[in-house]
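Engineer: here you go, sequence then predicted model.
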Amino acid sequence: MDVKMKGIVRVVPYEPEWKNEFLKIKAMIVDCAGDLITGVEHVGSTAVEGLASKPIIDIDVVIDSYDVFPDVKDRLSKIGFEHEGNLGVEGREVFKRTFIDDFMPYNLYVCPKDGKGYLEHIVFRDYLRTHPEAVKVYGELKVRLAKQFRTDITAYINSKHEFVQSILKNIKK
């Protein structure tokens, strides 16, 4: 990742309330574009029970193909989302909210169902959900890296990359 991001890296213990927050955001997305999408998935660390995380929900809005993307983009813009492009990750379109809403912080991505980014999100999430020992190791790594790179989110993300890739490689074997 070449983009330098700013902010304090904060990793906190798992909160059961994250599931409910996701469901509220999902309901808004389904209400907006449910007829155009194939699903809304809670991905990332907040989707894994017991895993320490940055308190930001990651959401993949799944589309059948890029054929419907223009319509999804248009609908999301009507409820206050701005398309930011893929930000360097093929098969994942990033959207940001253009105003403060009542939800906890979240990242919203629109992904084709066969896109590499989406498939890796799901495989990694599902692996962690069924491997508590990996959750423990990953959580400890994240807490350590958050302390080490408190003001450098880019270094924090890059430092987690090796762990994530090692899990993905083992799954593909």
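Structural biologist: Nice, thanks for sending it over. Numbering: from 1, shown residues only.
Engineer: C-alpha from now on. contacts and neighbour counts both.
Structural biologist: Fine.
Engineer: strands of the protein, start to end?
Structural biologist: 39-43, 57-63, 81-85, 93-97, 106-112 (DSSP state E).
Engineer: from the chain's centroid, how far away is the last one?
Structural biologist: Right, strand 106-112. Relative to its parent chain, strand 106-112 has a centroid offset of 7 Å by Cα atoms, centre = their mean, to the nearest Å.
Engineer: comparison target below:
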Amino acid sequence: MVNAHDKELSQLSLAELWQLFPIILEEYNPEYPRWYEDESRALTAGLDQAGLGKALARMNHVGSTAIPGLVSKPTVDILLEVHQNPGRISEETHFQGNGHQQPGCIGLDRFRPALESLGWTLMSEQRDNPVQPGDEKNRGEGTEESGGNAPGEGEAPGDARGNPSGSDTGPRMVFNKGYTPQGYAPRVFHLHLRYLGDWNELYFRDYLRVHPDIARRYGDLKRSLLAEFRHNRDGYTEAKTEFIQTHTRRALEEYSGRYSSPGLYLNK
């Protein structure tokens, strides 16, 4: 009988993937910011070396590991936003924030070879599905807050499933690092590559950072779900959706427009 550990991840069934990569919750690790800083520096240097440095617009540590004191899966989520037209960056100082590709702009797939050379694995790719500017659905929510599925699934780790505003629009690519045939590596990362936009993850993160009571409730919810959904990432995701939607809406009201300029809250 072939052991799951002897197979490539792409050869594993969904059941095998969920067994190999169960939901694991750990107390906050004060080393998470350093994990993010190390990886963000490597990303910046690697993309610059590949001639893509001018396209980088904003990079942020998002997800539960970006919230001090919050229990989480030990996975650092990075939101990397890029300019659609690096030659006209000055014109993006004030933008619509809808994250959709405009005609004649560079495609996100231009970044794939450079990211793969840095050890990242592409897990999912979503093409553009335009919406009208100003439509709330232009925002997406992903990262650990949306459950983060294991490699090989239709939705990859950190992809936009169960997002608060119901958004599944706008092109995006999701990469990961740290998933091996033997299980999790010591450091695990999800990279969310998108065009510059006014993304919900940033608001949800900021809201929980300044509302520790809400963060504690979120942590309690996660713990309560662990026994039932340890090997069911879809169920874990679905069970958190209402909480995330509620508090993301409040965050969007409290911090309206905070991320509508690319220079704000850079590399946090």
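Structural biologist: It's in. Note that the coordinates shown come from a computational prediction; the quantities given were computed from them, not determined experimentally.
Engineer: follow-up on the earlier one: any chance of the strands of the first structure in a markdown table, with distance to residue 69 of the first structure and mean neighbour count too?
Structural biologist: Shown next, in a markdown table, are those (distance: least, Cα to Cα, whole Å; neighbours: other Cα atoms under 10 Å):
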| stretch | distance to residue 69 of the first structure | mean neighbour count |
| --- | --- | --- |
| strand 39-43 | 14 | 20 |
| strand 57-63 | 7 | 22 |
| strand 81-85 | 11 | 15 |
| strand 93-97 | 9 | 19 |
| strand 106-112 | 8 | 22 |
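Engineer: reformat the ones you listed as a markdown table; add distance to residue 135 of the first structure.
Structural biologist: What follows is the strands of the first structure, written out as a markdown table (distance: least, Cα to Cα, whole Å):
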| stretch | distance to residue 135 of the first structure |
| --- | --- |
| strand 39-43 | 14 |
| strand 57-63 | 17 |
| strand 81-85 | 31 |
| strand 93-97 | 26 |
| strand 106-112 | 21 |
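Engineer: those strands: which one's closest to residue 21 of the first structure?
Structural biologist: Checking the strands of the first structure against residue 21 of the first structure by Cα to Cα gives strand 57-63 as the closest, at 8.2 Å.
Engineer: post-alignment, that closest one versus the second structure, mean distance?
Structural biologist: Comparison of strand 57-63 of the first structure with the second structure after fitting gives an average deviation of 0.9 Å (mean Cα distance after the TM-score superposition for the first structure).
Engineer: try stretch 134-143 of the first structure
Structural biologist: Stretch 134-143 of the first structure versus its aligned partner: 0.7 Å mean (mean Cα distance after the TM-score superposition for the first structure).
Engineer: start and end residues in the second structure for that stretch, please.
Structural biologist: Mapping stretch 134-143 of the first structure onto the second structure (TM-score structural alignment) gives residues 214-223.
Engineer: in that stretch, what's buried?
Structural biologist: 215, 218-219, 222-223 (16 or more other Cα atoms under 10 Å).
Engineer: how much distance is there from the helix ranked longest in the first structure to the middle of the chain?
Structural biologist: In the first structure, with assignment by DSSP state H, the single longest helix is helix 153-172. The chain centroid and the centroid of helix 153-172 of the first structure are separated by 14 Å under Cα atoms, centre = their mean.
Engineer: now the equivalent of residue 112 of the second structure over in the first structure. Nearest residue, chain neighbours left out?
Structural biologist: Superposed on the first structure with TM-score structural alignment, residue 112 of the second structure falls opposite residue 73. Closest residue to residue 73 of the first structure apart from its sequence neighbours, by Cα to Cα, 6 or more residues apart in numbering: residue 83 at 7.0 Å.
Engineer: surely that neighbour and residue 72 touch.
Structural biologist: No - taking contacts as Cα atoms under 8 Å, residue 83 of the first structure lies outside contact range of residue 72: 10.5 Å.
Engineer: find residues that contact each of these two.
Structural biologist: The contact sets of residue 83 of the first structure and residue 72 do not overlap (Cα atoms under 8 Å, 6 or more residues apart in numbering).
Engineer: and the gap between the residue nearest the centre of the first structure and residue 172 of the first structure?
Structural biologist: Centroid-nearest residue in the first structure: residue 58, 2.7 Å away (criterion: Cα atoms, centre = their mean). Distance from residue 58 of the first structure to residue 172 of the first structure, counting by Cα to Cα, to the nearest Å: 23 Å.
Engineer: no more questions from me, cheers.
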